[in-house]
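J.: next come a sequence and a model predicted from it.
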Amino acid sequence: MATTDTPGAEAAAFYRQHGWYATGTVLPDELLDRANDVLSGLDADHRDLEPPASMKEFLAWPAGEPRPTRLNQYIALQYRAMADLAAHPALARTAALLTGSSRLRIFNTALIRKRPGAARQYARVGWHCDRAYWSTCSSDRMTTAWVPLQDTTVSMGTLTVLDGSHTWPDTAEISALRTARTFVTEDHDALWSRLDSLRSEAVTVDVRRIELRRGQVSFHHPLTVHGSGANHGAIARNAISVHYQDAANRYLPATEADGTPASYVHDEFVRRLPNGEPDYADPEICPPVWPPAG
């Protein structure tokens, strides 16, 4: 579903049923042009914002031949254009509407650059759920905005979701899929086999490839299974992921499958609460974006 009007109750209902929603053209060209200008200096490690010193080594992309798909986290803490994009009222308003939240903060942002070329290692993004990476979050009302910086077609490896997968029953097999951290994987055939096995559980595996024009944005639920194919186009596919958290979200102690403490990359950067736990409301790392200031 995609609309050109300001999203309303129909959009929220669609999101609840399908686990994703695509807007009409809501972002101005001027902002997208500024975001694209950032890319020319990215590999030179030039920034116009000053991220926390503890984060700088983490932010650097390794030198040498880059992977076909590259991820640069905390992009909105490094560049003003990316910060303005992540906090844009059209995005924050829609995220609040879809999640039913009155107040939102940024949880994280990332630039995903997918270079052309199918026959390369890591050319595709594996099926995964964002919730798998957020086991230390208390909220189930987070959401992700996926913002392409150019027209993005199926051939370029656009975002692909499994429609309605956020409502699948929590069986052992589905729980294993939802908790698998398979954003980066080489064994895509195994992931497809896992999806095929779900059909025996009366689950409908409905693949939706979301083509978007520049200025459109898609949102997906943290339990929506999603991934993307290789970029068969002629230019790089650049997109920004903006993860939003509602005001109630807080750090929740969790454990990995092997019993070790779970963590999110935030945990070593955000300020600490009096009890020593990470504070996911740290305004430096997780600034509020809805309602707009003032």
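T.: Ah, there it is.

J.: contacts and neighbour counts: CA atoms only from here.
T.: Noted.

J.: give the buried residues for the helix ranked longest in the chain.
T.: Ranked by number of residues, the top helix in the chain under DSSP state H is helix 29-42. Neighbour-count burial for helix 29-42, counted by 16 or more other CA atoms under 10 Å, picks out Leu31, Leu32, Arg34, Ala35, Asn36, Val38.

J.: for Thr185, the count of nearby residues, please.
T.: 16 (other CA atoms under 10 Å).

J.: doesn't Val125 make contact with it?
T.: Yes: with contact defined as CA atoms under 8 Å, Thr185 counts as touching Val125 (7.1 Å).

J.: ok, back up a step: show me which of the buried residues of helix 29-42 is closest to Thr204.
T.: Taking CA to CA as the measure, Thr204 lies nearest Leu32 of these, at 36.3 Å.

J.: so Pro52 versus Glu268, what's the distance?
T.: Here Pro52 is placed at a distance of 11 Å from Glu268 (CA to CA, to the nearest Å).

J.: put this next to the first one:
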Amino acid sequence: MSEATPPAVLVGEADVAWFAKHGWWVSPRVLTDPELDALAYGVDRFYARDLDVQLPAVPPGDSDPGQPDSQTLQNDYVSLQVDEIRNFVMSPMLGSIAGILGSHTGLRLFHDQLISKAPGPALVGWHTDRSYWLTCSSQDMLTIWVPLQDVDESNGGLQVVDSSHALDLDHNTLRGFHATSAERQITSWPSFSVRTLRVRRGQVSVHHARTVHGSGPNTTRLPRVALAIHLQPEQNHYVPPPAGAPTLHFNDVLCRRDGVGHPDYHDPYVCPIVWPQESGRP
């Protein structure tokens, strides 16, 4: 196996400029096989319901891992439930990649999602992460997308609408994750603006919360498994959502309350600091 790229040379000025212009970025190889094997072991433990922590409630929309016939399994907050996934999500290297790309001074975890797409025709419709985070003051949140295998057009690789994070869009109308019709997937955006990200095992992609994205079908014989790590700038805090938006994010159930009774997105357990981390912290 080849070695991962040293952290000191991961993100340069050209990468920061690319991300600012395009709203997405694909890394060089930054993860080693042992790191990914440990993550895969944690994923297997999650699906086997071998949990280190039991959440007080089931996140809405969570798939039942006991129903393997479901073509797309989506499960949130897996890093709160399985130690190996928690250790992976808290990698200082991953936090530094996102922080430097987004020109942030600090980042906290917001939450994470494990998504397994079985072979078949199911799509993920066009949406933005921002559209699901309208209780957040920040519009500059980020997602690190970590596949556990090589991903491209054949197995439902992540598709992005290039530079869409800079468009004046109504993010209260872009909750299309489950709108999986082929017509929506193919014709909603000009074909020249849609990029399917080819990400090899050991690479990650990063996209802006306002970047429109989705994914195509998995035409291979194996599941496509990926972990999405959603990050918030240190200044982010709860705000009442606009009319028509969901009134509650599941973070609001898990997080402690701040001084005025709002969900505290600085809760050190649910939303720990991922970058920069104090010396000696995991």
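T.: Yep, it's here. Everything numeric here is computed off the predicted structure, so don't read it as measured data.

J.: tell me the secondary structure at the spatially most central residue of the second structure.
T.: Centroid check for the second structure by CA atoms, centre = their mean gives Ala228 as the closest residue, at 2.7 Å. Under DSSP: H, G, I helix; E, B strand; the rest coil, Ala228 of the second structure falls in the strand class.

J.: which residue lines up with it in the first structure?
T.: By TM-score structural alignment, Ala228 of the second structure lines up with Ser241 in the first structure.

J.: can you pull the contacts of its match?
T.: Ser241 of the first structure makes contacts with Thr109, Ala110, Leu111, Ile112, Thr144, Ala145, Trp146, Val147, as judged by CA atoms under 8 Å, 6 or more residues apart in numbering.

J.: 6 Å instead?
T.: Thr109, Ala110, Ala145, Trp146 (CA atoms under 6 Å, 6 or more residues apart in numbering).

J.: give me the element the first one is part of.
T.: Think Thr109 of the first structure. strand 104-114 (DSSP states H and E).

J.: against which helices or strands is the next helix or strand after that strand packed?
T.: Using DSSP H and E, the next helix or strand after strand 104-114 of the first structure towards the C-terminus is strand 125-128. Packing partners of strand 125-128 of the first structure (3 or more CA pairs under 6 Å, 6 or more residues apart in numbering; DSSP states H and E): strand 226-228.

J.: can you name the residues of the second structure that the strand it packs on overlays?
T.: Going by TM-score structural alignment, strand 226-228 of the first structure lines up with residues 213-215 of the second structure.

J.: same thing with stretch 86-96 of the first structure?
T.: Under TM-score structural alignment, the match for stretch 86-96 of the first structure is residues 89-99.

J.: what residues does that stretch touch?
T.: Counting by CA under 6 Å, 6+ apart, Val274, Trp275 sit against stretch 89-99 of the second structure.

J.: likewise stretch 180-190 of the first structure?
T.: Residues contacting stretch 180-190 of the first structure (CA under 6 Å, 6+ apart): Val125, Gly126, His128.

J.: the second one reaches Gly227, doesn't it?
T.: Yes: with contact taken as CA atoms under 6 Å, Gly126 of the first structure and Gly227 are classed as touching, separated by 5.2 Å.

J.: can you give me the helices in the first structure?
T.: With DSSP H, the ranges of helices along the first structure come out as 9-18, 29-42, 56-59, 80-86, 89-99, 172-179, 188-198.

J.: can you tell me what part of the second structure the longest one aligns to?
T.: Helix 29-42 of the first structure corresponds to residues 33-46 of the second structure when matched by TM-score structural alignment.

J.: average offset of the matching stretch relative to the first structure?
T.: Stretch 33-46 of the second structure differs from its equivalent in the first structure by a mean of 1.7 Å after superposition (mean CA distance after the TM-score superposition for the first structure).

J.: how far away is His178 of the second structure from Gly157 of the second structure?
T.: The gap separating His178 of the second structure from Gly157 of the second structure is 16 Å, by CA to CA.

J.: cool, and Gln67 of the second structure?
T.: 23 Å.

J.: again, but for Asp168 of the second structure
T.: Distance, Asp168 of the second structure to Gly157 of the second structure, using CA to CA: 26 Å.

J.: equivalent analysis for Ala243 of the second structure, please.
T.: From Ala243 of the second structure to Gly157 of the second structure the distance is 33 Å (CA to CA).

J.: looking at the helices of the first structure, which is nearest to Ala248 of the first structure?
T.: helix 89-99 (12.3 Å).

J.: what is the neighbour count of His188 of the first structure?
T.: Quick note: His188 of the first structure (other CA under 10 Å) scores 15 neighbours.

J.: whoops, Cys137 of the first structure was the one
T.: By the criterion of other CA under 10 Å, Cys137 of the first structure has 20 neighbours.

J.: list the contacts of it.
T.: Neighbours of Cys137 of the first structure in contact, by CA under 6 Å, 6+ apart: Arg250, Tyr251, Leu252.

J.: burial count for the equivalent of the first one over in the second structure?
T.: Just to be clear, that refers to Arg250 of the first structure. In the second structure, the residue paired with Arg250 of the first structure is His237, using TM-score structural alignment. For His237 of the second structure, the count of nearby residues is 17 (other CA under 10 Å).

J.: tell me the contacts of His237 of the second structure?
T.: Applying CA under 6 Å, 6+ apart, the residues contacting His237 of the second structure are Cys136, Ser137, Tyr265.
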